[in-house]
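Colleague: No sequence on hand, only this structure:
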């Protein structure tokens, strides 16, 4: 006997990736249900190489028949249906921002704080961090355990897929329009994204930071250590899949590039590609699409602080940044906390 699983938002970028990941990792599910709203209902989505699921109506669905529900939809749908699912005894794993900073909901990266999953019973809900927080937490955790991270200065370069399928379509149509000399229009992102970068993700706060920049700081505090300070600049770039980050870390203990590399190489969820002096010695977003790890390159000393290193980080934002992280949470939940 296995578990019953629902994927809410099964036709979206993250929902499809969750279904792929469940199948690839042979999650012990006896039944998998694809859920959606409006035009998605009745559509078919793939589950593994040989199974097709027909999308059912989220609004009419009875969650009492489900053990674990992955939510990969916008916050308004989470607000309308997640509590209904949790009240029915189904454990909600939400990949969006709705619960990330809720003190009653565990925020989890399995390689960083798996013990937090035990608190799921308080609300029958578990949150996954933003893709940038997943990526940063995986790198900071081994450095913090060994050297005590005091501060991180981060510039992120985030793919349009983080904004959804509509943003991916906007990048494509704007690029095509430029090539054929048509007018460029925008409706999803705040400025033209084709052949451009936009230093704004989400809305602005009174201090000039964006919500994404503030949230990255708050999520790292919840995931790794509340004493860590994060100064972030989050930038949307004309890339379909794959988030990158330039990170400068300041520590309490003495640290150098070699010591940092040693700590990072031993950490779960990370892959190190660091060969100095060659283009083969670092990795880029286009090279990580479909890959599970967070990749670390260009580890070097930061001479501007007494104890500091800098590095380059890249990950598939739909994979480890969202779907894989959620499925790993479900695997621990099923193995250690739920009864079949």
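Modeller: Received the coordinates, thanks. What you see is a predicted model, and the numbers here were worked out from it, not measured in a lab.
Colleague: contacts and neighbour counts: CA atoms only from here.
Modeller: Fine.
Colleague: now the residue nearest to residue 183 when sequence neighbours are not counted, what's its secondary structure?
Modeller: In space, residue 183 comes closest to residue 177 once its chain neighbours are excluded; the distance is 6.3 Å by CA to CA, 6 or more residues apart in numbering. Under DSSP: H, G, I helix; E, B strand; the rest coil, residue 177 falls in the helix class.
Colleague: how many neighbours does residue 241 have?
Modeller: 22 (other CA atoms under 10 Å).
Colleague: ok, so what distance separates it from residue 202?
Modeller: 18 Å (CA to CA, to the nearest Å).
Colleague: First-to-last residue distance for stretch 197-208?
Modeller: Stretch 197-208 has an end-to-end distance of 18 Å (CA to CA).
Colleague: buried set for it?
Modeller: By 16 or more other CA atoms under 10 Å, the buried positions in stretch 197-208 come out as 197, 198, 200, 201.
Colleague: which residues does residue 168 contact?
Modeller: Residue 168 makes contact with 160, 161, 240, according to CA atoms under 8 Å, 6 or more residues apart in numbering.
Colleague: Just the element for it, please.
Modeller: With secondary structure defined by DSSP states H and E, residue 168 is part of helix 165-179.
Colleague: now do residue 292
Modeller: Assigned by DSSP H and E, residue 292 belongs to neither a helix nor a strand.
Colleague: Where does the spatially closest residue to it that is not a sequence neighbour sit: helix, strand or coil?
Modeller: Leaving aside its sequence neighbours, residue 292 sits nearest to residue 320 (CA to CA, 6+ apart; 5.5 Å). Classification of residue 320 using three-state DSSP returns helix.
Colleague: distance of residue 320 from residue 191?
Modeller: According to CA to CA, residue 320 and residue 191 sit 28 Å apart.
Colleague: And for residue 332?
Modeller: Taking CA to CA, one finds residue 332 at 41 Å from residue 191.
Colleague: sorry, back to before: ok, residue 320 and residue 191, which is more surrounded?
Modeller: residue 320 (23 against 14).
Colleague: for the more buried one, what are its contacts?
Modeller: So residue 320 contacts 131, 134, 291, 292, 293, 294 (CA under 8 Å, 6+ apart).
Colleague: And residue 121, by the same measure?
Modeller: Contacts for residue 121 (CA under 8 Å, 6+ apart) come out as none.
Colleague: Put this next to the first one:
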């Protein structure tokens, strides 16, 4: 179903709360205001994979950010077609994803897996749609921009609805762990140039989808009740455990998740010389990733300068209270837009202030997926 009438709704946005100053700002925003995102002059939008965790978050972010649209299509597989869902006070019927779904669509937000993207995204482009793809299908395609809006917006500067021709284009959303990492590493990289980065990730269940999140809850109850845990999504117990990321292991000993971080960083920074190594681990956290990042710089970078740079960076919030041992946690950033960074300290193993350690946390479904994609869509307007 396409909606094309104006609609009023209450708009309550929940920004991150990490300091007394931010709490005051947040309190002032709690006053409900009437907003309208359904606009006759807005783009037509399609959400592909709307029933999944990221698809649902697409809708939440579109609503939270008052994204303008004149119509919106809810697309999913045949088994979900015919079901209904509510969005901004209206009832929508979920439609089966077919080539004709993209007739008269301006922006298509994809989160239905790589195979669906490879099959359907080119069709959407041929029919004039601009695709923001959350899968890995096109990330390393040299013709496709790989974009974090706060990091490399210039990569998609040549693409917009105002410059459209007969066909649309594809813009790729980076991997969640890459987005969260580079939100913090990039401002430092701009100042002193990162020559080597060592990343250890602690990745939440949400990265494996809604079913993994449900299985973690189920396993937790089962283990606490003394039962054998159900292991359908992962091959081993997830609750009260951690293990190497479940992505396939490659011939070099790295898994695919780790190599995404390596390759995507180089593409986003447009720097094939930067050295990146990663170890990715699944931890029993619901929806926010944490990452320990060690940076080696070409130029000197002292701790105070790094902290100031991070405090001023868009999309970041610094939580770094040593006296209270208070630093970023996945729980605190869950359902928040900003990536949190802390544990900012000089790397004692490197001389001349050429090394730094930081710890970051970010909501995997939000900034690691849906929010970043919607921010890309906003740049298309």
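Modeller: Perfect, thanks for sending it. None of these values were measured; they are calculated from a predicted model.
Colleague: Now compute the TM-score of the two chains, please.
Modeller: Once superposed, the chains reach a TM-score of 0.94 (TM-score structural alignment, normalised by the length of the first structure), with 332 aligned residues with a CA RMSD of 1.5 Å.
Colleague: From the centre of the second structure, give me the residue that's furthest out.
Modeller: Going by CA atoms, centre = their mean, the residue of the second structure most distant from its centre is residue 226, 35.7 Å out.
Colleague: So what does it match up with in the first structure?
Modeller: Matched by TM-score structural alignment, residue 226 of the second structure corresponds to residue 181 in the first structure.
Colleague: what do you get for residue 119 of the second structure?
Modeller: Using TM-score structural alignment, the partner of residue 119 of the second structure in the first structure is residue 80.
Colleague: burial count for its match?
Modeller: 11.
Colleague: Likewise for the one 3 residues further on?
Modeller: Residues near residue 83 of the first structure, counting by other CA under 10 Å, number 17.
Colleague: again with the one 3 residues further on
Modeller: The tally of other residues near residue 86 of the first structure (other CA under 10 Å) stands at 21.
Colleague: likewise residue 292 of the second structure?
Modeller: Per other CA under 10 Å, the neighbour tally for residue 292 of the second structure reads 20.
Colleague: got the contact list for the aligned residue in the first structure for it?
Modeller: By TM-score structural alignment, residue 292 of the second structure lines up with residue 246 in the first structure. Shown in contact with residue 246 of the first structure (CA under 8 Å, 6+ apart): 154, 155, 156, 310, 311, 312, 313.
Colleague: Make CSV from the contacts of residue 320 of the first structure and add neighbour count and distance to residue 218 of the first structure to it.
Modeller: Shown next, in CSV, are the contacts of residue 320 of the first structure (neighbours: other CA atoms under 10 Å; distance: CA to CA, whole Å):
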residue, neighbour count, distance to residue 218 of the first structure
131, 26, 14
134, 27, 12
291, 16, 27
292, 21, 25
293, 21, 23
294, 26, 21
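Colleague: CSV please, covering those and showing distance to residue 264 of the first structure.
Modeller: Below are the contacts of residue 320 of the first structure laid out as CSV (distance: CA to CA, whole Å):
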residue, distance to residue 264 of the first structure
131, 19
134, 15
291, 18
292, 16
293, 12
294, 11
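Colleague: Identify, from those residues, the entry nearest to residue 98 of the first structure.
Modeller: residue 131 (14.3 Å; CA to CA).
Colleague: Look up the closest residue to the closest one, ignoring the ones flanking it.
Modeller: For residue 131 of the first structure, the spatially nearest residue (CA to CA, 6+ apart) is residue 321, at 3.8 Å.
Colleague: Translate that neighbour into the numbering of the second structure.
Modeller: Residue 321 of the first structure maps onto residue 368 in the second structure, by TM-score structural alignment.
Colleague: With residue 229 of the first structure instead?
Modeller: Using TM-score structural alignment, residue 229 of the first structure lines up with residue 275 in the second structure.
Colleague: burial measure for residue 346 of the second structure, as a count.
Modeller: Residues near residue 346 of the second structure, counting by other CA under 10 Å, number 22.
Colleague: And residue 187 of the second structure, by the same measure?
Modeller: Neighbours around residue 187 of the second structure, by other CA under 10 Å: 19.
Colleague: Could you pull up the residues touching residue 331 of the second structure?
Modeller: residue 288.
Colleague: tell me the SS of it?
Modeller: Going by three-state DSSP: residue 331 of the second structure is helix.
Colleague: Show me what it lines up with in the first structure.
Modeller: Aligned partner of residue 331 of the second structure by TM-score structural alignment: residue 286.
Colleague: Residue 205 of the second structure now?
Modeller: Per TM-score structural alignment, residue 205 of the second structure is aligned with residue 160.
Colleague: in what helix or strand does residue 283 of the first structure lie?
Modeller: Using DSSP H and E, no helix or strand contains residue 283 of the first structure.
Colleague: What is the neighbour count of it?
Modeller: Residue 283 of the first structure is flanked by 21 other residues according to other CA under 10 Å.
Colleague: Am I right that it is in contact with residue 275?
Modeller: No. Using CA atoms under 8 Å, residue 283 of the first structure makes no contact with residue 275, being 10.3 Å away.
Colleague: For residue 311 of the first structure, see how far away the match of residue 292 of the second structure is.
Modeller: 6 Å.
Colleague: swap in residue 85 of the first structure?
Modeller: Here residue 85 of the first structure is placed at a distance of 41 Å from residue 311 of the first structure (CA to CA).
Colleague: Let me see the ranges of the strands in the stretch 251-381 of the second structure.
Modeller: 275-282, 288-297, 316-318, 339-346, 355-363 (DSSP state E, counting those that start in this stretch).
Colleague: Can you tell me which of these is most buried?
Modeller: strand 355-363 (a mean of 27; mean count of other CA atoms under 10 Å).
Colleague: quick one, it and strand 288-297 angle?
Modeller: Here strand 355-363 of the second structure runs at an angle of 160 degrees relative to strand 288-297 (axes from the mean of the first three to the mean of the last three CA atoms, to 10 degrees).
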